[in-house]
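Engineer: Next one to model:
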Amino acid sequence: MTEASEAAQADRTLKARHRAMWALGDYPSVASHVIPELGSVLVQECGVRRGDRVLDIAAGSGNAAIPAALAGADVVASDLTPELLEIGRHLAAVRGTHLEWREADAEALPFADGEFDTVMSCVGIMFAPHHRPAAEEMLRVCRAGGTIGLINWTPQGFVGQLFATMKPYAPPPPPGAQPPPLWGEEEHVHELLGDAVTDVDARRQTVRVEAFAKPTAFREFFKACYGPTIAVYRHVADDPDRVAALDGDLDALAAEHTADGVMEWEYLLLTAHRRG
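Structural biologist: Here you go, the predicted structure:
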């Protein structure tokens, strides 16, 4: 096997792992019950209008894609995990709107150059393991003058700290894979987008989370519903001491970020225009 074919096989294996991880549990419940407003925030900030051609990358079950369709846009929701797309189809039908659902790798999008007026991702593209190819694909499919819109968890915020807390219990990342919360660092995103964009507006905001009355409620919900957390628990499942330690660390993290039953999860909101 050649070096190139070995690399291709390694990438296919990695993407299969990602696809399986996000199919674990019930991510649509996280999107719809914990952070339901984030998608609408991104759609509004992108200025999506009726008739716009919109791509939502790593759309999951449509947290941003469905609001864009409800705004009258012609929307394609793409994701690596077909199970999430199937749920999204159902949710869109319930809300009385129609959009296209496409299984697609964020690092190799099956769309033409400049095909979309708006290319966006709501806490999605950040989980593509190789950041630069994902950013290049996002830019490639956006037309000149079109809008790029991103919401990504920051490393310093609660979800970024969640990944830092789980890291000692997780298997080592594959060579070349980058930490998802880097997409929440403005400098990192500027480096990825470079001179291909103009009119960059980046600011940190928080989403108010009131879904968990106490820290243990957060932990149990994420153990049951959030693919990355489920995968980490599976990795240490044969070691009861490590499971208990992870339980304690997640409870402590949630307690640190909870006041009167309310959490504030920080994210970076970034919009820009594709340079012509």
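Engineer: drop to CA atoms for contacts and neighbour counts, all remaining ones
Structural biologist: OK.
Engineer: Quick one: the helices in the chain, in order.
Structural biologist: 3-23, 27-29, 38-46, 65-70, 82-94, 131-140, 158-166, 186-193, 215-225, 227-235, 240-256 (DSSP state H).
Engineer: Can you give me the buried ones in the shortest one?
Structural biologist: Buried residues in helix 27-29, defined by neighbour count with 16 or more other Cα atoms under 10 Å: 27-28.
Engineer: follow-up on the earlier one: how about the helices of the chain in CSV, adding distance to residue 209?
Structural biologist: Listed next are the helices of the chain as CSV, based on distance: least, Cα to Cα, whole Å:
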stretch, distance to residue 209
helix 3-23, 21
helix 27-29, 13
helix 38-46, 11
helix 65-70, 20
helix 82-94, 22
helix 131-140, 28
helix 158-166, 11
helix 186-193, 23
helix 215-225, 10
helix 227-235, 18
helix 240-256, 11
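Engineer: Next, the structure of the following sequence, for comparison with the previous one:
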Amino acid sequence: MSETADAREADRALKAKHRTMWALGDYPAVARQVVAALGPALVEACAVKDGDQVLDIAAGSGNASIPAALAGGDVVASDLTPELLAVGRQEAEARGATLSWQEADAEALPFEDGTFDTVMSCVGVMFAPHHQAAADELVRVCRPGGTIGLLSWTPEGFIGQMFATMKPYAPPPPPGAQPPPLWGKEEHVRALLGDRVTDVEVRRRTIRVDMFREPEEFRDFFKAAYGPTIAIYRNLADDPERTAALDAALTDLAGSALKDGGMEWEYLLLTARRGGADAG
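Structural biologist: Take a look at the predicted model:
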């Protein structure tokens, strides 16, 4: 097998692993019960309006896609994991939102150049393993003068700290894969987008999470519902000592973040305009 064929096969295997991971547990419950406010925040920042052609990359079950459709956008929700799209279709119907759902790899989008007025991702594209490839694609499919909007967990915020806490218990990442919370660093995203965008606006914000009254409630919910956490615990299935150590580490992290019955989870919200000859 040639080196190129080897690379393609490795990429297919990696994407299959990601697809399986995000189908574990119940990510739609996380989106619906814990971080529901993020999607509308991104849609508002992107100023989605009637008739806009909108692509939501790594849309999951529609945390941002459905609000964008309700705001009047002609929305395509794309995601690697068909199980999440299936839930999204049901939720959209229940909320009276009309949009399209399409299985797609964020690093190889099946859309023509310059198709969309708005290209956005809400704590989604940050989990694509090859950051530059994903950034190149989201820029490519945005029309000149169109809006790019990205909402990502910061490394310093609670979810970034959670990934740092879990890292010692996870298998090593494949060659070339980059940590998701890097998308929460302004300089990293600016470097990914480069001079292909203008009018970059960056805001650091927090979402208030009031669902967990005790640290153990957070730990147990994420162990049951959040794919990346479930995958790491499965990696430890034959090691009760390390499982207990991770239990303790996540409990301690949540305990340090809980104040007045809730937590503040920090994210980076970045919007920009796609540059180009027709960007007026």
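Engineer: looking at the helices of the first structure, which is buried most?
Structural biologist: Sort the helices of the first structure by mean neighbour count, taking mean count of other Cα atoms under 10 Å, and helix 65-70 sits at the top with a mean of 28.
Engineer: Where in the second structure does that helix fall?
Structural biologist: Counting by TM-score structural alignment, helix 65-70 of the first structure pairs with residues 65-70 of the second structure.
Engineer: Pull up the distance across stretch 188-197 of the first structure, start to finish.
Structural biologist: 14 Å (Cα to Cα, to the nearest Å).
Engineer: Enumerate every residue touching the residue sitting nearest the centre point of the second structure.
Structural biologist: Compute the mean C-alpha point of the second structure, and by Cα atoms, centre = their mean the closest residue is residue 124, 1.6 Å away. Going by Cα atoms under 8 Å, 6 or more residues apart in numbering, residue 124 of the second structure touches 57-60, 152.
Engineer: coming back round to it: return the distance of the match of helix 65-70 of the first structure from the chain's centre.
Structural biologist: 16 Å (Cα atoms, centre = their mean, to the nearest Å).
Engineer: again, but for stretch 172-186 of the first structure
Structural biologist: 12 Å.
Engineer: Likewise for stretch 23-36 of the first structure?
Structural biologist: 12 Å.
Engineer: what do you get for stretch 5-17 of the first structure?
Structural biologist: Centre to centre, stretch against its chain (Cα atoms, centre = their mean), the figure for stretch 5-17 of the first structure is 21 Å.
Engineer: Then stretch 202-211 of the first structure?
Structural biologist: Relative to its chain's centre, stretch 202-211 of the first structure lies at 15 Å (Cα atoms, centre = their mean).
Engineer: Surely residue 255 of the first structure is in contact with residue 215?
Structural biologist: Yes. Contact criterion Cα atoms under 8 Å: residue 255 of the first structure and residue 215 qualify, at 5.4 Å.
Engineer: Take the contacts of residue 124 of the second structure and map them onto the first structure. Which survive?
Structural biologist: Checking those against the first structure (both residues aligned by TM-score structural alignment, their matches' Cα atoms under 8 Å), the contacts still present are 57-60, 152.
Engineer: Taking these, tell me the two that lie furthest apart.
Structural biologist: Within these, two members stand farthest from each other by Cα to Cα: 60 and 152, at 14.1 Å.
Engineer: And the two? Which one has more around it.
Structural biologist: residue 60 (30 against 27; other Cα atoms under 10 Å).
Engineer: Contact partners for that one?
Structural biologist: Counting by Cα under 8 Å, 6+ apart, residue 60 of the second structure has contacts 28, 78-79, 81, 84-85, 88, 124.
Engineer: Closest one to residue 173 of the second structure out of these, please.
Structural biologist: If you rank these by distance to residue 173 of the second structure using Cα to Cα, residue 124 comes first, at 18.1 Å.
Engineer: so what corresponds to the closest one in the first structure?
Structural biologist: Match for residue 124 of the second structure (TM-score structural alignment): residue 124.
Engineer: what's the distance between that match and residue 5 of the first structure?
Structural biologist: Relative to residue 5 of the first structure, residue 124 of the first structure is positioned 28 Å away (criterion: Cα to Cα).
Engineer: before we move on, back to that, with respect to residue 112 of the first structure, which of the helices of the first structure lies nearest?
Structural biologist: Nearest to residue 112 of the first structure among the helices of the first structure is helix 131-140; the distance by Cα to Cα comes to 8.0 Å.
Engineer: mean shift of that closest one relative to the second structure?
Structural biologist: Helix 131-140 of the first structure: mean distance to aligned residues in the second structure after superposition is 0.2 Å, counting by mean Cα distance after the TM-score superposition for the first structure.
Engineer: tell me the contacts of the residue lying closest to residue 212 of the second structure once chain neighbours are set aside?
Structural biologist: Once flanking residues are discounted, residue 212 of the second structure sits nearest to residue 218: 5.6 Å by Cα to Cα, 6 or more residues apart in numbering. Residue 218 of the second structure sits next to 212, 251, 254 when contact means Cα under 8 Å, 6+ apart.
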